[in-house]
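Enquirer: This is a predicted model, with the sequence first.
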Amino acid sequence: MGVLTDGFSHVCPNDPEAYARLMIEQKRILATSIPGPKSQAMQQRKLATVSAGVGTGLPVYIEAAQDGILRDIDGNQLIDFGSGIAVTSVGNGNQRVIDAVQRQIADFTHTCFMVTPYEEYLDVCERLAALTPGEHEKRSALFNSGAEAVENAIKIARVATKRQAIVAFDHGYHGRTNLTMALTAKNMPYKDGFGPFASEIYRVPMAYPYRWPTGAEHCLEEAFDGFVAQVQAQVGEDNVAAVIIEPIQGEGGFIVPPDGFLTAAAQWCRDAGILFIADEIQSGLCRTGDWFAVDHEGVVPDLVTTAKGLAGGMPLAGVTGRAELMDAVHTGGLGGTYGGNPVACAAAIAALDSMQEDELCAKARAIEDTILPRLKEIADKTGVIGDIRGRGAMLAIELVSDQVAKTPNAALTAAVNKACHARGLVTLTCGTYGNVFRFLPPLTIAEDLLHEGLDILDEAFTEALA
């Protein structure tokens, strides 16, 4: 693919250098080793000034990005299979987002919606009401991050139901605040040493077909029955305000429950007067080939949390739910100084326009059609991939050292990841056991870059297994 169409001349007409930075050829370039000398020097500045608690998976410092390419300060151009953890779904350099942000910044950057409101906030809430599952009347509240959205969804559920207990699932990830750490299953690096955590949080086994003890064919029925029995025995339905679940788990390893599990869980919650919260922060907004991952089963949650891909890279999150639930909270009970910032809201409207007009759900499904066959080829050739799973442009492979025992192979996962990085492919690992690769390319990525990235992945496996 050649240089992208010139859509930037109005942005910096009198600055040729800035204009050139915006025009990124969709091509991998290795100008130096990865990381290059300038990035290595920059990393020393990071180590001297940034808390050691803030980690960096690949210490290359990015100066510009567009669609499927990230360009670093050494002139390397890397293929992006991570999208900033599913954030830049509409692609960096998206012209609609650029134009919307520039217009809004020129108008005003902040007033605080709780002080003097503005239309952009309303626009986002109206769009979320139209796009989230269900035909019922809805309301939304906007925040800054996924963790804030989850935390506020829990607040809403407790007020609306007048119950306290919250049920979450093994392998789940819901954020890094105190309450969302309590919901999150994985200890390192998210929870270790940070307790005590919020109370009245209960965890149940996740329907994890690949690792279900009696086999994938029994996972649906046994996981659902076990979930219900555990809640009844250890918590009591009448005490549960909400059950929260990622329809496809993210950090926990892109675990996809068997078809029917979400439907059964949502119906059981409805029958018991328990709210069903879909955490769609990573899986939502076209990522899985549907607007929301729950759409695959036609599930209509009571509350939906969104963030990540919502605003094209700007910080914005939302809770959208049934009007009577959202309106149960007293005036002033929801909000935040920056929540629903006007610039982020403008970016969100532009990003949602791109998702609709550019048919990004279909593009996510096309990405799946490209990636899955190659992952199966690599699995057949290497014998170290125990499971391939996911939907759309949210796909994963789980690496094991023994196909029968399904022993997690975190060391090999790290070695393949390192080899990908050295070749100019940005990859991400995840999983409770650190043995899962997740693939989250921008939905606008060129097909030739997808193929090249998969070639690099293949080479990385060969190197790591040599």
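Expert: Looks like it came in fine.
Enquirer: switch to C-alpha atoms for all contacts and neighbour counts from now on
Expert: OK.
Enquirer: And the residue nearest in space to the middle of the chain, how far from L449?
Expert: With distances taken as C-alpha atoms, centre = their mean, the residue of the chain nearest its centroid is Q282 (2.3 Å). Distance of Q282 to L449, computed by C-alpha to C-alpha, to the nearest Å: 23 Å.
Enquirer: now do G91
Expert: Note on G91: its distance to L449, by C-alpha to C-alpha, is 14 Å.
Enquirer: try this one side by side with the last:
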Amino acid sequence: MSSTPDLEQSRHLATALPGPRSQALAERQKAAVPAGVATTMPVYAARAAGGILEDVDGNRLIDLASGIAVTSVGAAHPRVVAAVQEQVAQFTHTSFMITPYEGYVAVAEQLDRTAPISGQTRTALFNSGAEAVENAVKVARSYTGKQAVAAFDHAYHGRTTLTMALTAKNMPYKHHFGPFAPEIYRVPGSYPLRDGLSGAEAAQHAISALEKQIGAENLAAVIMEPIQGEGGFIVPAEGFLPAVVEWCKANDVLFIADEVQSGVARTGSWFACEAEGVEPDLMTTAKGIAGGMPLSGVTGRAEVMDSVHPGGLGGTYGGNPVATAAALAVFEAIEDEDLLAKATRIEQVIREHFDQNADDRIAEVRGRGAMMAIELVEPGTREPDAALTAAVAAAVRATGVILLTCGTYGNVIRFLPPLTIGEDLLKEGLSEVTKALQSA
């Protein structure tokens, strides 16, 4: 089954961006949607498939964002489309807490099978990444009987009151939205480009802060993204994660791996924490799990997950049947089309491109699989260059390439293409980044 429905896989600009229909929709948006809901691209989507998004004016754009790592199998994969259509015709909702259905159980079984957690596991389903994180914290507190939770510098875990407290960056995520949830603590992580520390050294700094500022006897869980997302696609130094996890296990503290952005084949393995053999007690998933349908999960050791009393976990829409049908189709597509290998190949293409187009303003090319980034600095320094980053991103978008930035300092360009993108399209999009850098 082809992963690219009938949408020509080529970039084409029928108008300047934004086109007239997008401009008209933007005016309607201003009148109907609050300014706090901001958008990156000034175009309105009409269709998308493979590595292309087509807007309402007929412009075809190269997609290097995947809706923020969501449409990893493409935005209209035929398997997902067929599964959703079939399920919609049967029923759209019953609430699993009222009358359950097989799809929820099947997705839980799939996550239990692929999660890098030994022994028996259990999975509960929810709607969004932030909701999964909140429930992982609830489970950790229930199991341990402790309240404190520690997160790391540069972390991003969501926008709700609890997850904003876990998130490190003020603008735009936390500014003016306090007070935040209590018993949340922040400790130093590992940012090799900026701290210059080995994994063991960075872990010792983190563990010292955990012991001195919180105390293991008060700490329910430590939560971390194996590759930090909004903070800048930061890959911790080798050995950092295993050392932190080892300390957690030795001190009866649960380790929560936040795989919302990095999980479900994005990094070339099912989950990013597999790269260093890290075994979490709890793991959160969302984004790429259901091909664009809202779905998330918390997977954990059976005795941890079962510590919550009946009725303590759930939600009206959690594990919606249409979303679970989509998720099962996503799992099939990943396995049948060998998308883990395709994610690894995307990393090779990106690294080769920037090896061949070296620039002294690129301080680092980093990431794994189809979760890659470049960090931009002032030449000859490590000073973040947010202005250059914004200028390059704007120039690339104007050429018809969907591109995202991130980073605590606003100086990181990230690449999150669909795993189904054609290699020529990927290279074409990367070339526009290089051209924009050369012209900046």
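Expert: Everything's here; your move. Predicted, not measured: the structure shown is a model, and the values here were computed from it.
Enquirer: The aligned residue in structure 2 for A393 of structure 1 - how many residues pack around it?
Expert: By TM-score structural alignment, A393 of structure 1 lines up with A370 in structure 2. The number of residues packed near A370 of structure 2 is 30, by other C-alpha atoms under 10 Å.
Enquirer: Can you give me every residue that contacts A370 of structure 2?
Expert: Applying C-alpha atoms under 8 Å, 6 or more residues apart in numbering, we find A370 of structure 2 in contact with 266-268, 343-344, 346-347, 415-419.
Enquirer: in which helix or strand would I find the spatially closest residue to it that is not a sequence neighbour?
Expert: Spatial nearest neighbour of A370 of structure 2, chain neighbours left out: A343 (5.0 Å); criterion: C-alpha to C-alpha, 6 or more residues apart in numbering. Here A343 of structure 2, judged by DSSP states H and E, is contained in helix 339-356.
Enquirer: Comparing that helix with structure 1, how large is the average distance?
Expert: The superposed helix 339-356 of structure 2 is, by mean C-alpha distance after the TM-score superposition for structure 1, a mean 1.0 Å from where its aligned residues fall in structure 1.
Enquirer: so where is that helix in structure 1?
Expert: Aligned using TM-score structural alignment, helix 339-356 of structure 2 spans residues 360-377 in structure 1.
Enquirer: chain center to the matching stretch, what's the gap?
Expert: The chain centroid and the centroid of stretch 360-377 of structure 1 are separated by 17 Å under C-alpha atoms, centre = their mean, to the nearest Å.
Enquirer: List the buried residues in it.
Expert: For stretch 360-377 of structure 1, burial by neighbour count (16 or more other C-alpha atoms under 10 Å) applies to 360-368, 370-372, 374-375.
Enquirer: Could you do stretch 360-374 of structure 2 as well?
Expert: Residues of stretch 360-374 of structure 2 classed as buried: 361-363, 365-374 (neighbour count, 16+ other C-alpha under 10 Å).
Enquirer: Can you give me the end-to-end span of that stretch?
Expert: Using C-alpha to C-alpha, the end-to-end distance of stretch 360-374 of structure 2 comes out at 12 Å.
Enquirer: Then stretch 412-424 of structure 2?
Expert: End-to-end span of stretch 412-424 of structure 2 (C-alpha to C-alpha): 24 Å.
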